[in-house]
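# fold the following and give me the result.
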Amino acid sequence: MKPASPYGALLDANPARRSEVAVLGASTHYWEYGPADADTVLVLVHGFRGDHHGLEAVCAHIRGIRIISPDLPAFGSSEPLEGYVHDIDGYARWLEAFVEQLGLSGRAYILGHSFGSIVVSAALARGLNTPKLILVNPIAAPALAGPNGMLSRITLWFYQAARALPLAIGSSMLSNWLVVRVMSLAMVKTKDPELRRWVHQQHHAHFSSYADRDSLLEAFEASIGSDVSMYAEQITVPTLLIGARNDPISPVPAQERVHTLFADSQLAIFDDVGHLIHYERPREAAELIVRFLGAGTVAEPRS
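You can find the predicted model right below:
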């Protein structure tokens, strides 16, 4: 039986509106939450192999802000980029063009989670104009040089092998139930059995919604070859970093170091959670976000 979302009632009270727009020659699908005429607009960029569903629990808690949550190119419902590699530069160019296409340049606040934290940081370093930046579970150090460097290399070899094999075999490897479950078990930290089941279900439902093996490998190589520290010193806008003490991808010392590289940043570190703040602690994240933006409210829990 499919586990019910613990945030379903809140999301039902704040339903999404789906749209699409052509960006750099390809269709980007995006979802909007909150009032369409709100003065405050927040654009979200999700993590690697996910889609907009990953940040829905955060959206469910926020009221009074127009939130725009696209699927990254080649993930979810969005088409792959046309004429661009799916690397950090390609995704940064896409984000600039997406914000511009919606007429929000210089007005929209930007939030990136995990891989999205690298994308949005690179976009700002390239010149994307935003009043404030929010990074949730920021990738604060290179994956290949960190404590999980060997695991990152093994995963890279796995992706490379899956691309080299015949399509049916390679695709089956990448979307294999056991592979997805192992990843999910490594990330989830909550002891709540219902929440754990729901997080695993979310990963199984949305972790394999990618366009093709080539774009997936390009994005994975980008995710392990770049990090926020490469761009932080070029970012001058006020920045909120929301990290976690048990994050297996970004250790606390790396989070604290990247915090010092920004010209103007705040660092909040949650205890008893890892790389899934957006699933396990969305209400607390929403509270930090609305306080930092000085706009919106956090909805009361609904049964």
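
# use CA for all of it now, contacts and neighbours both
Noted.

# show me where the chain has its strands.
17-23, 26-33, 41-45, 62-63, 66-70, 109-113, 133-136, 239-244, 265-270, 297-298 (DSSP state E).

# would you turn those into a markdown table with mean neighbour count and distance to residue 154?
Shown next, in a markdown table, are the strands of the chain (neighbours: other C-alpha atoms under 10 Å; distance: least, C-alpha to C-alpha, whole Å):
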| stretch | mean neighbour count | distance to residue 154 |
| --- | --- | --- |
| strand 17-23 | 15 | 34 |
| strand 26-33 | 21 | 31 |
| strand 41-45 | 24 | 26 |
| strand 62-63 | 24 | 39 |
| strand 66-70 | 25 | 30 |
| strand 109-113 | 24 | 23 |
| strand 133-136 | 26 | 26 |
| strand 239-244 | 24 | 25 |
| strand 265-270 | 16 | 29 |
| strand 297-298 | 18 | 41 |
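
# list the buried ones in stretch 79-91?
By neighbour count on 16 or more other C-alpha atoms under 10 Å, the buried set for stretch 79-91 is 79-81, 85-91.

# what number of residues lie near residue 10?
21 (other C-alpha atoms under 10 Å).

# so can I have CSV of the strands of the chain showing distance to residue 195?
As requested, the strands of the chain are exported to CSV (distance: least, C-alpha to C-alpha, whole Å):
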stretch, distance to residue 195
strand 17-23, 26
strand 26-33, 23
strand 41-45, 23
strand 62-63, 20
strand 66-70, 23
strand 109-113, 20
strand 133-136, 20
strand 239-244, 18
strand 265-270, 17
strand 297-298, 20
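
# one more sequence to fold, the one below, so I can look at both together:
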Amino acid sequence: MPSNRSALVSAHHIRGSDVRCWTYPSVGPSAGVVLAVHGFRGDHHGLQLLVDQLAEYTVVVPDLPGFGASTPMDATPHDAAGYAAVVAELAGELGLGPRTTLLGHSFGSIIAAFHLAAHPGSFGRLVLINPICEPALEGSNALMSRAAAAFYAAGALLPESVGERLLRSRMISDLMSATMTKSTDPAVRAYVKDQHRRYFGRFSGRETLREAFDASINRTVRQVAPAIGAPTLLVAGALDELGSVEGQEELAAEFPAAELRVIDGVGHLIHYERPAAAAGHIRAFLASWAEPAQLTK
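Here you go, the predicted structure:
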């Protein structure tokens, strides 16, 4: 599905990576600027529907190093701290100051939280979609997480050609889509399946994928939430396998200033299945805070 917003594409050399970044100017006067961080194995395409819903905002979406059109980093690990450092350098190059909002989905929620914990005041507001609130190997879906860990371990240990085929398997992608999509709408289910088929195999290599996966299951937003003073919005799915409503409520309580909005009938794919509902919560949250931020570069 083509986006109804045109983008300016820029390249940034950060920590050895050629980071590609898509900037979507607002439709009409800008209500503010949002820097959005995609989730594990995704790229900027995954946030397209949410970008389209936030037309009054200028939205900046990079492909994380090692995913999509961005090459891997040289010596910096592809983990929460490494990606948080990339966010800091990218924001500096784009001139995004403390009036900008930082948004993260899933693994991107960990990256965004780790960045703000390490750089207080660098962004004025924080929005987390499907935040990772519970340790993957200890929560209610530990069995599923352990199966995923075994899958990625096999992909790393098998001979390269075999491991690559396994990790990029369309069958595995389709199984994930069928399992995680909660909507019964055939068009929505077909869209999610197509998105995963198109973009979940766009990683640079097995080592990058392994590092990012390890971080995704060993780090949570809760580990750094108390250190984040920025007003924060959590948007969670009532059926999210990776974070129960109770876990999200406990996470919200860890922040100095956070509010939680739960969307019924959806799990971990809010950005695909319920982007309009998520955008409505984001819009209301941002409207209650500071004046619009502006890109200076």
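
# when you align them, which residue in structure 2 goes with residue 62 of structure 1?
Mapped onto structure 2 by TM-score structural alignment, residue 62 of structure 1 lines up with residue 54.

# distance of that match from residue 19 of structure 2?
23 Å (C-alpha to C-alpha, to the nearest Å).

# and for residue 272 of structure 2?
Applying C-alpha to C-alpha to residue 272 of structure 2 and residue 19 of structure 2 gives a distance of 24 Å.

# can you check residue 145 of structure 2 too?
29 Å.

# could I get the contacting residues of the residue nearest the centre of structure 1?
For structure 1, residue 46 is the residue whose C-alpha lies nearest the centre (C-alpha atoms, centre = their mean; 2.3 Å). For residue 46 of structure 1, the contact set (C-alpha atoms under 8 Å, 6 or more residues apart in numbering) comprises 52, 54-55, 71-72, 112-116.

# before we move on, what about residue 257 of structure 2?
229-232.

# what about 10 Å?
225-226, 228-233 (C-alpha atoms under 10 Å, 6 or more residues apart in numbering).

# map it onto structure 1.
Counting by TM-score structural alignment, the partner of residue 257 of structure 2 is residue 264.

# go on, residue 96 of structure 2?
Residue 96 of structure 2 maps onto residue 104 in structure 1, by TM-score structural alignment.

# now swap in residue 273 of structure 2 and tell me
In structure 1, residue 273 of structure 2 lands on residue 280 (TM-score structural alignment).

# run a quick check on that match versus residue 193, I expect a contact.
No. The pair residue 280 of structure 1 / residue 193 is not scored as a contact, 11.8 Å apart, by C-alpha atoms under 10 Å.

# of the two, which one has the most company?
residue 280 (23 against 9).

# next one: the more buried one relative to residue 186 of structure 1, how far apart?
Distance from residue 280 of structure 1 to residue 186 of structure 1, by C-alpha to C-alpha: 14 Å.

# so what sits against both of those two?
residue 274.

# which residues touch the match of residue 96 of structure 2?
With C-alpha under 10 Å, 6+ apart, residue 104 of structure 1 has these contacts: 41-43, 96, 98, 129-130.

# okay, those in JSON lines with distance to residue 22 of structure 1 next?
JSON lines is the format used below for the contacts of residue 104 of structure 1 (distance: C-alpha to C-alpha, whole Å):
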{"residue": "41", "distance to residue 22 of structure 1": "20"}
{"residue": "42", "distance to residue 22 of structure 1": "20"}
{"residue": "43", "distance to residue 22 of structure 1": "17"}
{"residue": "96", "distance to residue 22 of structure 1": "13"}
{"residue": "98", "distance to residue 22 of structure 1": "8"}
{"residue": "129", "distance to residue 22 of structure 1": "21"}
{"residue": "130", "distance to residue 22 of structure 1": "22"}
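
# so which of these comes closest to residue 201 of structure 1?
Within the contacts of residue 104 of structure 1, proximity to residue 201 of structure 1 (C-alpha to C-alpha) peaks at residue 43, which comes in at 25.3 Å.

# so for residue 280 and residue 193 of structure 1, which residues contact both of them?
With C-alpha under 10 Å, 6+ apart as the test, residue 280 of structure 1 and residue 193 both reach residue 199.

# skipping adjacent residues, who's closest to the residue mapped onto residue 223 of structure 1 from structure 2 in space?
In structure 2, the residue matched to residue 223 of structure 1 (TM-score structural alignment) is residue 216. Once flanking residues are discounted, residue 216 of structure 2 sits nearest to residue 107: 5.8 Å by C-alpha to C-alpha, 6 or more residues apart in numbering.

# wait, that neighbour touches residue 220, no?
Yes. Counting by C-alpha under 10 Å, residue 107 of structure 2 touches residue 220, with 8.6 Å between them.

# residue 43 of structure 1 matches what in structure 2?
Looks like residue 43 of structure 1 aligns to residue 35 there (TM-score structural alignment).

# same check, this time on residue 255 of structure 1
Checking TM-score structural alignment: residue 255 of structure 1 goes with residue 248.

# ok, the closest residue to its match other than its chain neighbours to residue 67 of structure 2 distance?
For residue 248 of structure 2, ignoring the flanking residues on the chain, the nearest one in space by C-alpha to C-alpha, 6+ apart is residue 133 at 6.0 Å. Distance of residue 133 of structure 2 to residue 67 of structure 2, given as C-alpha to C-alpha: 24 Å.

# now do residue 251 of structure 2
28 Å.

# can you check residue 130 of structure 2 too?
From residue 130 of structure 2 over to residue 67 of structure 2 (counting by C-alpha to C-alpha), the distance is 20 Å.
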